[in-house]
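1. Got a predicted model here, sequence first, then my questions.
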Amino acid sequence: MLSPFWPALGQVGRRGRVDTITQVVTIAAVLLGAVTTYVTNHLMERSRQRATLRVRWDEKKLDAYAEYVGCVRGTIHVSVLLYEVREDLRSMPRGEHDLTMDLTQASGAQALAFERVMLLAGDAVVDAAHKVQEATAAIGWQARGVVDGSLEEWRRLHSTAFRCINTFHQLARADLGVSGSFEGEQHTARGLLLPGSRTGE
């Protein structure tokens, strides 16, 4: 004969199993929430670190690009002074020898700035910088008298150099994510602060 308490014991057993399952589900949910929170925080931290690193490198690139263009402009400026003194287009206290030394120093600074661009920039910007280097070297050669040429040829060298500089500007802006259009050709002629052609040239 079954005990009158047997159904009650069965109900207690079922309640115990239900309570156990509930506890397991609760613990699993807590663990899942903890894992999800950890993974989310980890991914957010990695994303934040990548963004911080990207900003840091962009700042270094901006400094390198600005320094390089400044050195290029300085080299061209000294080249113009040397050329004009050597060709008797300008008189100034500093003579040809001093200006040649200035140009050597400016070219050295430009070379160091170029190396920094090489370390930080992508292929497109580096290729544009190479073209700037070639164009400014040609200006320096004629300024020193290493290469002969007319004033008109001198002006063409500068037009080429400023086109190369503007291309470098465009690609550097794109590399840094700078928005807005930049029409390089509109700026080229503005940089040519050179004397007009002399009679017979």
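-> Ah, there it is. This structure is a prediction, so every number in the text was calculated from the model and none was measured.

2. Please make it C-alpha for all contacts and neighbour counts, starting now.
-> Noted.

3. pull the longest helix from this protein.
-> Among the segments of the chain that qualify as a helix by DSSP state H, the longest is helix 6-86.

4. putting a second one here so we can go through both:
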Amino acid sequence: MQAFLQQLPALIGVVIGALASFAATSAAERSRWRRTQSVRWDERRLTAYAEYASAVKKVISLSVRIAAHRGIHPDIDALPPEEGLPALAAAEEERTVKWETVLLLGTGSTVVAARAWHESAFRLQRIASGREVELSWSEAIDAVSKARRRFYEAAKADIGIALGDVPESYDWQISRLIAADSTPPERNT
């Protein structure tokens, strides 16, 4: 018994060491698993956000081209409504499909920003297709620009990308569209 009692501190040390080693290894494995899951979902969210942005931009581009044909917006790449409206409907359908993925994977703030962006793009569609809306073309373009910026800011914050301090990256094309809108061309539609 005396020998056992002499060995007891060493035995307790081994047990404590084993438990500490087990706890540290378990914590490291849990942390690594969480990081792996986070990266996996970040990659999927990044893909969802990029595909959604591309789909919304396609809707906007077609709307601008149709509006150019109607004389609302000066653009050399005008698209007649008989060709543009079916393409716009297909682009809107694609946007709707991509929207579902954003709804599934996106954070609340990103979903809200994405919804605001597609609602502003929808106003452009309405103007381009000849429906009455409460905004002028330049106001609608400005709303699309601001909504786009908010979407990208929310998406970047969601996946941990630095926002940066370069507003021109969001606004340079839109400001060109608004400036061009101030002198619309004469056109027979």
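-> Received, thanks. If you're wondering where the values come from, they're calculated on a predicted model, not measured in any experiment.

5. helix/strand/coil for the equivalent of Gly145 of the first structure over in the second structure?
-> Using TM-score structural alignment, the equivalent of Gly145 of the first structure in the second structure is Gly130. Put simply, Gly130 of the second structure is coil when judged by DSSP: H, G, I helix; E, B strand; the rest coil.

6. hang on, the earlier thing: now the angle between helix 6-86 and the helix or strand following the longest helix of the first structure, please.
-> Next helix or strand after helix 6-86 of the first structure toward the C-terminus (DSSP states H and E): helix 96-120. If you take axes from the mean of the first three to the mean of the last three C-alpha atoms, to 10 degrees, helix 96-120 of the first structure sits at 160 degrees to helix 6-86.

7. and helix 96-120 of the first structure, how far from the second structure on average?
-> Aligned to the second structure and superposed, helix 96-120 of the first structure gives a mean residue distance of 1.1 Å (mean C-alpha distance after the TM-score superposition for the first structure).

8. Only the buried residues of that helix, if you could.
-> Judged by neighbour count using 16 or more other C-alpha atoms under 10 Å, the buried positions of helix 96-120 of the first structure are 96, 99-100, 102-104, 106-107, 109-111, 113-114, 116-118, 120.

9. Show me what Leu103 of the first structure aligns to in the second structure.
-> Using TM-score structural alignment, Leu103 of the first structure pairs with Leu88 in the second structure.

10. and what of Val39 of the first structure?
-> Match for Val39 of the first structure (TM-score structural alignment): Ala23.

11. What separation is there between that match and Ile16 of the second structure?
-> 10 Å (C-alpha to C-alpha, to the nearest Å).

12. Name the nearest residue to whatever residue of the second structure lines up with Val72 of the first structure, ignoring sequence neighbours.
-> Alignment note (TM-score structural alignment): Val72 of the first structure maps to Val56 of the second structure. Closest residue to Val56 of the second structure apart from its sequence neighbours, by C-alpha to C-alpha, 6 or more residues apart in numbering: Arg95 at 6.0 Å.

13. wait, the one you found sits on Ala55?
-> Yes: the criterion here is C-alpha atoms under 8 Å, and Arg95 of the second structure meets it with Ala55 at 4.9 Å.

14. How about the contacts made by the spatially most central residue of the first structure?
-> Centroid-nearest residue in the first structure: Lys61, 3.6 Å away (criterion: C-alpha atoms, centre = their mean). Each residue near Lys61 of the first structure by C-alpha atoms under 8 Å, 6 or more residues apart in numbering is listed here: 117, 120-121, 176.

15. How about Leu62 of the first structure?
-> Leu62 of the first structure neighbours (C-alpha under 8 Å, 6+ apart): Leu176.
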